[in-house]
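1. compute the structure for the input listed below.
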Amino acid sequence: MGRAWPILILLGFCQFCASWGSLAIIAVQVEMRSGLGVSAEDVAALVWAFSFSLAVGALVAQVLIGHWERRAVLFVSLALLGCGGMALGFAQNWEQAMAARVAMALGAASVMPTASVIAASLVTEAQRPAAMSVVFGGLTTSLVVALPISSAVAEAAGWRAAWFVAGGAAFVAAFGVVFGVSGGVRGTRASFTAMLAVLADRATSMTIATTLLLICGGFITYAMIAFWLIEVGEAPRTALTTALLAAGIASVIGNAFSSHLVRLLGRDGTILGGLAFTAVCFLILWAAPHFYWLSYPAFIFFGVGWALCLAPLQARLMETAGARAQLALALNASAFFGGQGLGAAGGGAVYEAYGPVALPIASVAVLSLATLLFFISKQTNPPSKAKTT
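-> As a prediction, the model looks like this:
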């Protein structure tokens, strides 16, 4: 890919910052609860508000500013993400924190699709898979690096400092875009009518719904994992950083081995295996939280199941959507973040009603529904589009 490498790495860093802004709250939620004087459910609301705002904002942005110059879209998006992060660091109450989170989400909404389109334009069609892997590597890297950084900064200097660091990273990426990405290239607007046409295909819509429930089920527990580790797992606060780092590394490993398992088990077999593995991990967290030699590895490795499912689900989606695959993938991305929002909201409600011990079994229930939907989507897949692998 020659000269494109530096720009691809920059675009990957943009993705890294967007994911960092989304997930860093998981690493600092305990400190934010005490610092703002709010409940765990209020902290969960800051998670799901970001996810819902991003899920909706990503689609609305395609309609309203899809025709803007792509470099301008990426710069403005990252600048808004950075401003929101700084504002969150200065927030004095829950209302100010919520406004800052929504601003961050609206900034992050256009980062992922715009960075991907720019990356695809830099290389030949044959090189696009490799280019996409570099850019989307920013997402998986954020799990390994960003969350432990936020956790460590919060532990050492407070939760506000963690948001200043995350916001500062977004500003660095924004200035990098100004000097590293060529201007003059404009995008095209999408339409809500076209989105509805994609969702009218039952196999496609059910596959998107499977993604939503997969992420929702995981996030019921993951969005509240700091409370579970400390209050149920009886882990010290210092263990959270290590646990998040280990879980991020496990997710990267799962993503790396996904293609190998597809060749071994087939696409649908890999999806079912990932769903089952994730559910078993949460079942262990619920049934044996104090058997640390079981429960801690279960938390660390549940992300492997997630990672095994996501790429094959996207491949299946491209098959069922046919010529509308690009728009279907955009809707799937919104389902991904919408699932985060639903999971965080559900996790906060479960925590307040039944305590943190009930979080994993709630995750299992939703993952079971995701598995059922996947079976239904297989049955409704048109024969002309079916694939046996």
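
2. switch to C-alpha atoms for all contacts and neighbour counts from now on
-> Fine.

3. surely Thr241 meets Ser151?
-> Yes. In this structure Thr241 lies within contact range of Ser151 using C-alpha atoms under 8 Å: 5.5 Å.

4. of those two, who's got more company?
-> Using other C-alpha atoms under 10 Å as the criterion, Thr241 and Ser151 rank with Ser151 on top: 28 against 19.

5. can you name the residues that contact the residue lying closest to that one once chain neighbours are set aside?
-> Spatial nearest neighbour of Ser151, excluding adjacent residues (C-alpha to C-alpha, 6 or more residues apart in numbering): Ala27 at 4.8 Å. With C-alpha atoms under 8 Å, 6 or more residues apart in numbering as the criterion, the residues that contact Ala27 are Leu147, Pro148, Ser150, Ser151, Ala226, Leu240, Thr241, Leu244.

6. what is the burial count for Leu329?
-> Other residues near Leu329 come to 18 when the count uses other C-alpha under 10 Å.

7. before we compare anything, build this one as well:
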Amino acid sequence: MGHTVSARHARLLLPALGASYFLFGTASLAVIGLLEAMASAWQVTPARIAELVAVHSLTFAVAAPLLQILFGHRPRRELISGGLLLLGLGALATAMAPDWSAGLAARVLMALGAAAIGPAASAQGAAVVEPTRQSGALATIFAGMTLAIVLGTPLAAWLGHVGSWRTVFVLLAISAPLLGIALWRAIGCGTAGPRIAGSGFLRVLERPAAAWALLMMLLLMAGQFCAYTLLVPLMTKRFGLAAGDMTALLMLFGLGGVIGNLLAGRFGSRLGPVRLIRLSVLGLTIAFSGLMLAPALPLPGVLLMMLWSVCGLLFAAPQQQRLIQLAPPALRSLALAANASAMYLGMSLGAGSGARLYGWAGVEALIPASLVLTLLGGLALQRSCQAQRADERLLRSGIGSGTGSGTGSVPKVWVQ
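-> All right, here's what the predicted structure looks like:
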């Protein structure tokens, strides 16, 4: 079980856990900035390379809860450090891949490593601070993902432009095991989650408030990645930016994500997770609507893209905080794994849908699809909040507080 640590230890540990998010986030997103280079090397279309994002995300989505069920009771440093080692091996295999098929197998290996890292790192970060500091702790850890967007993806694009895309994955292959060794020493052997039965995943989904929240995560990520995976052709063909501007554009997008994550950490305790998530959905709706209607000029395109990037990561840390509040202590690690699974399943759905829409109808079809998925995500949030209020009313009236009959039944309402 988790325990709080000294403020100094937490100040050091949380950024290190965030660095693990940075590495697996860069590994998963780097191909977005390397589409043309990788497509040329493997003699396939850019849409074919975009499918690697979908495959990586789908593998993560399936593996994240499964690894928690199989190994979630093990010390978290084993999951995090072992995942970083696996990530490094997958990155090395990608750098050496001679063709698309070999690259696909390497992406699956990297995704398995990432699936071990993400939920364990979030659970570890939440466990070592007081409940009142969890919002800031989770935002600090998830900042690694925003830095993967603001630094990792554009740096990968730059390296692919001036040198070889394979260099990106060689650097990941070196960095991941080194960070794994450092975190093995920093975390210690006493931090582990509870043993979770295979039915635990169904218990996470059994509460309607949590199930709708996970669907919201899936839909919001699908909405973003439908367009983000093909951001380069979207911004060049729709808004007339030059191909040479893409590194700077990706950095701007990532900077917006950093701002959104910082706002989540700053105002998470004051506003509460639900209000922040609602603000995020509203901002995404405005951004995608604007991208549909704006004139085909660079300035409005970039400004609306920045609004998208700020709001696109504003909901990530509050979503994790909300699931921790919704789940009973014994299932919090699995709830976070289910959230990571929903996030990457949404990325897979969005990337795959975007690649196909781009092939069928061009860039003009991407933003309308993103808007529809975002609106559906907003509806899922509303249903989740309604279900949570219904549960709270039942608890206040004394109904649904049982723990089951001992015959395998699952209570309809979890008691916090």
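
8. let me see the TM-score of these two.
-> In this superposition the chains share a TM-score of 0.89, using TM-score structural alignment, normalised by the length of the first structure; 386 aligned residues with a C-alpha RMSD of 2.6 Å.

9. among the contacts of Ala27 of the first structure, which are in helices?
-> Cross-referencing the contacts of Ala27 of the first structure against helices under DSSP state H gives Leu147, Pro148, Ser150, Ser151, Ala226, Leu240, Thr241, Leu244.

10. not counting residues beside it along the chain, what's closest to the aligned residue in the first structure for Ala114 of the second structure?
-> With TM-score structural alignment as the criterion, the equivalent of Ala114 of the second structure in the first structure is Ala108. Closest residue to Ala108 of the first structure apart from its sequence neighbours, by C-alpha to C-alpha, 6+ apart: Ala18 at 5.2 Å.

11. what about the aligned partner of that neighbour in the second structure, neighbour count?
-> When the second structure is aligned by TM-score structural alignment, Ala18 of the first structure is paired with Phe24. Summarising burial for Phe24 of the second structure: neighbours were counted as other C-alpha under 10 Å, giving 28.

12. my read: Phe24 of the second structure touches Ala116, true?
-> No. Using C-alpha under 8 Å as the test, Phe24 of the second structure is too far from Ala116 to be in contact (10.4 Å).

13. before we move on, the earlier item: quick one: the match of Ala114 of the second structure and Thr114 of the first structure, what's the gap?
-> From Ala108 of the first structure across to Thr114 of the first structure, the span is 10 Å (C-alpha to C-alpha, to the nearest Å).

14. the two: which has the busier surroundings?
-> Under the neighbour definition other C-alpha under 10 Å, Ala108 of the first structure and Thr114 were set side by side, and Ala108 has more, 35 against 21.

15. which residue lines up with Val150 of the second structure in the first structure?
-> Val150 of the second structure is assigned Val144 in the first structure as its aligned equivalent, the criterion being TM-score structural alignment.

16. from the contacts of Ala27 of the first structure, pick the one nearest Arg189 of the first structure.
-> Comparing the contacts of Ala27 of the first structure against Arg189 of the first structure with C-alpha to C-alpha places Leu147 closest, at 34.2 Å.

17. rewinding a little: which secondary structure element contains the residue nearest to Ala108 of the first structure?
-> With secondary structure defined by DSSP states H and E, Ala18 of the first structure is part of helix 4-36.

18. on average, how far is that helix from the matching bit in the second structure?
-> Helix 4-36 of the first structure differs from its equivalent in the second structure by a mean of 2.0 Å after superposition (mean C-alpha distance after the TM-score superposition for the first structure).
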